[in-house]
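**Q** With the input below, show me the fold.
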Amino acid sequence: MTQMTMIAAIQNAHDLAMGRDDDVVVFGEDVGYFGGVFRCTAGLQEKYGPDRCFDAPISELGIVGAGVGMAAYGLKPVVEVQFADYMYPAYDQIVSEAARMRYRSAGEFTCPMVVRMPSGGGIWGGQTHSQSPEALFTHVAGLKTVIPSNPKDAKGLLLAAIADPDPVIFLEPKRLYNGPFDGHHDRPVQPWKKHPLGDVDPEYYETPLGRAAVARAGEDLTVVTYGTMVHVAIASAEEAGVDAEVIDLRTLMPLDTATVMASVQKTGRCIVLHEATLTSGFGAELAAQIQAECFYHLEAPVLRIAGWDTPYPHAQEWAYFPGPDRVASNMKKLMEA
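**A** Predicted coordinates:
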């Protein structure tokens, strides 16, 4: 095992995938010569050449559209949208072309493409560099949506996504890129300071899509979450003194309902936690499914904790995030319900 940051684990996944399969190509804004704004593709152009790792014009629609064409042709493009906030011009290509390729061609064509996007806040990026748009993708049939919470999973999930024959949206929490993150930060993680965050196998491995992980075992209540909020949930349980079980979804779609329902049926109480805006967030879907499947096991209503229903605040972003204080107080209230 080797200690890696999430950035290093993602770079390593690219390297191994490109080394194993000549059809894997990597491109996007500044991913070639510069190695990506967060350095997730550093060294790939030098090692594999400009035909397999190259820069694209600043046109997200063009980047993703070209990726769709490459995938239909038989290549395996891994495209980077520099920030998830920039994906809106490309959304039509993702939804109308990539997601529907298999269905509209009756299986004659597939779209083995990965769209990587740094997601979420925590770096003082403001409104246009901090959004968490995962719910926009989980609603679309034909897409898989992945959000890792640690370097080991980031590598394994990305390798599984590249190997998948259908399009995968791969959202990377920026607050976890360089770590370490214990859920208690009251200021941005500085992306230029590199700190080892986790042990990662340097060899090739895949973490299966559609399988959640139990990040913390517990008996009192279940927290269903993903990405950065996994660490917040663990810190909150310790602060509240609650024996909470934390489920790290890892893949939002396909959703591992078996792991989620088994945990809620065991504990009888559930919090759904995410960084994105509350209304119409992915937590609403989780809460609805849990309520339907676990109604007779619940000791209290399913509780959602999320970002506020406001445009993303710049100066107040650390008040916007669900933090250990807010989550811990709600854990205590739920235990009293």
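
**Q** all contacts plus neighbour counts: C-alpha atoms, from now on.
**A** OK.

**Q** which helices and strands does the helix or strand harbouring E239 pack with?
**A** Taking DSSP states H and E as the criterion, E239 maps to helix 229-240. Identification of packing neighbours for helix 229-240 by 3 or more C-alpha pairs under 8 Å, 6 or more residues apart in numbering; DSSP states H and E yields strand 244-248, strand 270-277, helix 324-336.

**Q** in that helix, what's buried?
**A** Within helix 229-240, the residues scored as buried using 16 or more other C-alpha atoms under 10 Å are M229, V230, H231, V232, A233, I234, A235, S236, A237, A240.

**Q** how about the helices and strands packed on helix 229-240 in a markdown table, adding mean neighbour count and distance to V224?
**A** As requested, the helices and strands packed on helix 229-240 are arranged in a markdown table below (neighbours: other C-alpha atoms under 10 Å; distance: least, C-alpha to C-alpha, whole Å):
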| stretch | mean neighbour count | distance to V224 |
| --- | --- | --- |
| strand 244-248 | 26 | 5 |
| strand 270-277 | 26 | 5 |
| helix 324-336 | 17 | 12 |
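
**Q** what about these, which gets the closest to L255?
**A** strand 244-248 (11.1 Å; C-alpha to C-alpha).

**Q** what helices or strands is the closest one leaning on?
**A** Short answer (3+ C-alpha pairs under 8 Å, 6+ apart): strand 244-248 packs on strand 213-216, strand 221-225, helix 229-240, helix 257-267.

**Q** Run through the neighbouring helices and strands of whichever helix or strand comes after it.
**A** On the C-terminal side of strand 244-248, the nearest following helix or strand under DSSP H and E is strand 251-253. Applying 3+ C-alpha pairs under 8 Å, 6+ apart, one finds that strand 251-253 contacts strand 144-146.

**Q** Here is a second sequence; please produce its structure as well for comparison:
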Amino acid sequence: MKKMTFREVIAAAMSEEMRKDKTIYLMGEEVAEYNGAYKASKGMLKEFGSKRIIDTPISELGFSGIGIGSAINGCRPIIEYMTFNFSLVAMDQIINNAAKIRQMSGGQWNIPIVFRGPTGFAGQLGATHSQSFESWYANCPGLKIVIPSNPYDAKGLLKSSIRDNDVVIFMESEQMYGDKMMIPIKEYTIPLGIANLKKKGNDLTIVSFGKIIKIALEVALELEKKNISIEIIDLRTIKPLDYNTIINSIKKTNKLLILEEAWPFASIASEITYVIQQEAFDYLDAPIKRITVQDTPAPYAKNLIDKWYPSKKDLIENIMNIISSQE
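**A** Presented below is the predicted three-dimensional model:
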């Protein structure tokens, strides 16, 4: 085992796969000479050279299209966005080309490509740099969506994403790059589409993903002191989504709360709520609750951010309301 940061495991996962497969390359803004905007590709230019670690202009539409074209011709590109807010410029390439070419070619071409970079809220960065678009991408057939919550999962999931023969959207967070964790030296992968039961409990199920799940874990430990037992599921993969793990948990706890850092309308929570009410309604002892960011652009002022972004207090209040409604 070795203690590694989130940014280090991202570099390690990409490097390990690139050593095995010469068709894999990394392309994006500042990935080479600068070692990555968040140093998540540190040392890779020196090891693999400028033909495989490629700096690009500020042109997401252009270099995303180059990556898709190269995937059709036998490469396995990793396309890094400095932030997924900038991926909106490339959305035509991602949605209308990458996600659809396999079907439109009658299966003649698959697109083994990973689009990766940070997503979501990351502090006082303003409204255009604090957005979560996983529900947008998950709405499009042909894309797989992965959002790890810790360094161990990040490495295993990224290696699986790189090996996948279809398009993977791999979302990280600026606020997690410094997180540290003991990582096995021996190679491992984590399959896509399988959620992780991070904590067992009996009184209520929390479903979450990405960095905000840390709040759920902190709250669960606090509530244990009050003899309230919370079960926590980390989705890890948004699409395909592991509904079975959620349903099995609800059969035990009979209550569900979904925590995410996206806007509420047409969110991942909305999709989960619909499916659970179709597939496990009879097991629910209370209405499903969701906690999201407020339905406004992200504010810049710290006092407004505290109102906009979900807090431990918000989560505790909602949990207690759900539980008390059954007493």
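
**Q** would you list every one of the helices in structure 2?
**A** Taking DSSP state H, the helices of structure 2 run over residues 6-20, 44-48, 60-72, 91-93, 101-104, 134-138, 151-163, 213-224, 243-253, 268-279, 302-308, 312-324.

**Q** Run through the residues that contact the most centrally placed residue in structure 2.
**A** In structure 2, the centroid-proximal residue (C-alpha atoms, centre = their mean) is I147; its distance is 1.4 Å. Taking C-alpha atoms under 8 Å, 6 or more residues apart in numbering, we find I147 of structure 2 in contact with F170, M171, E172, F209, G210, R236, T237, I238.

**Q** mind running it again at 10 Å?
**A** Counting by C-alpha atoms under 10 Å, 6 or more residues apart in numbering, I147 of structure 2 makes contact with 116, 118-119, 134, 153-154, 157-158, 169-173, 209-211, 234-239.

**Q** Kindly report the same for S149 of structure 2.
**A** Contacts of S149 of structure 2 (C-alpha under 10 Å, 6+ apart): 6, 171-173, 176, 179, 208-214, 234-236.

**Q** Quick check: it vs L157 of structure 2, distance?
**A** 11 Å (C-alpha to C-alpha, to the nearest Å).

**Q** what residues are shared contacts of these two?
**A** With C-alpha under 10 Å, 6+ apart as the test, S149 of structure 2 and L157 both reach R236.

**Q** can I get the helices and strands packed on strand 244-248 of structure 1 in TSV with distance to S130 of structure 1?
**A** Putting those into TSV (distance: least, C-alpha to C-alpha, whole Å) gives the following:
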stretch	distance to S130 of structure 1
strand 213-216	25
strand 221-225	18
helix 229-240	15
helix 257-267	28
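
**Q** closest to F295 of structure 1 out of those?
**A** helix 257-267 (8.9 Å).

**Q** Where in structure 2 does that closest one fall?
**A** The aligned range for helix 257-267 of structure 1 in structure 2 is 243-253, by TM-score structural alignment.

**Q** once the two are aligned, what's the mean deviation for the matching stretch against structure 1?
**A** Following superposition, stretch 243-253 of structure 2 is found to deviate from structure 1 by 0.8 Å on average (mean C-alpha distance after the TM-score superposition for structure 1).

**Q** Throw the buried residues of helix 229-240 of structure 1 into CSV and include distance to K47 of structure 1, thanks.
**A** Below are those laid out as CSV (distance: C-alpha to C-alpha, whole Å):
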residue, distance to K47 of structure 1
M229, 35
V230, 35
H231, 35
V232, 38
A233, 40
I234, 39
A235, 40
S236, 43
A237, 45
A240, 49
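
**Q** ok, the closest residue to Q131 of structure 2 other than its chain neighbours - contacts?
**A** Nearest non-adjacent residue to Q131 of structure 2, counting by C-alpha to C-alpha, 6 or more residues apart in numbering: G120, 4.7 Å away. By C-alpha under 10 Å, 6+ apart, the contact set of G120 of structure 2 is 83-85, 129-134, 171-175, 210-212, 261-262.

**Q** and if we set it to 7 Å?
**A** Residues in contact with G120 of structure 2 (C-alpha atoms under 7 Å, 6 or more residues apart in numbering) are S130, Q131, S132, S173, E261.

**Q** ok, those residues in structure 1, which still hold?
**A** Conservation of these in structure 1, assessed by both residues aligned by TM-score structural alignment, their matches' C-alpha atoms under 7 Å: retained contacts are S130, Q131, S132, S173.

**Q** Among these, pick out the one closest to T292 of structure 2, please.
**A** T292 of structure 2 lies nearest to S132 out of the kept ones among the contacts of G120 of structure 2, by C-alpha to C-alpha, at 10.9 Å.

**Q** what do we get in structure 1 for the closest one?
**A** So, by TM-score structural alignment, S132 of structure 2 is matched to S132.

**Q** Run a quick check on its match versus G122, I expect a contact.
**A** No: contact criterion C-alpha atoms under 7 Å: S132 of structure 1 and G122 do not qualify, at 11.5 Å.

**Q** Now do the same for the residue nearest to Q131 of structure 2: its match in structure 1.
**A** Using TM-score structural alignment, G120 of structure 2 lines up with G120 in structure 1.
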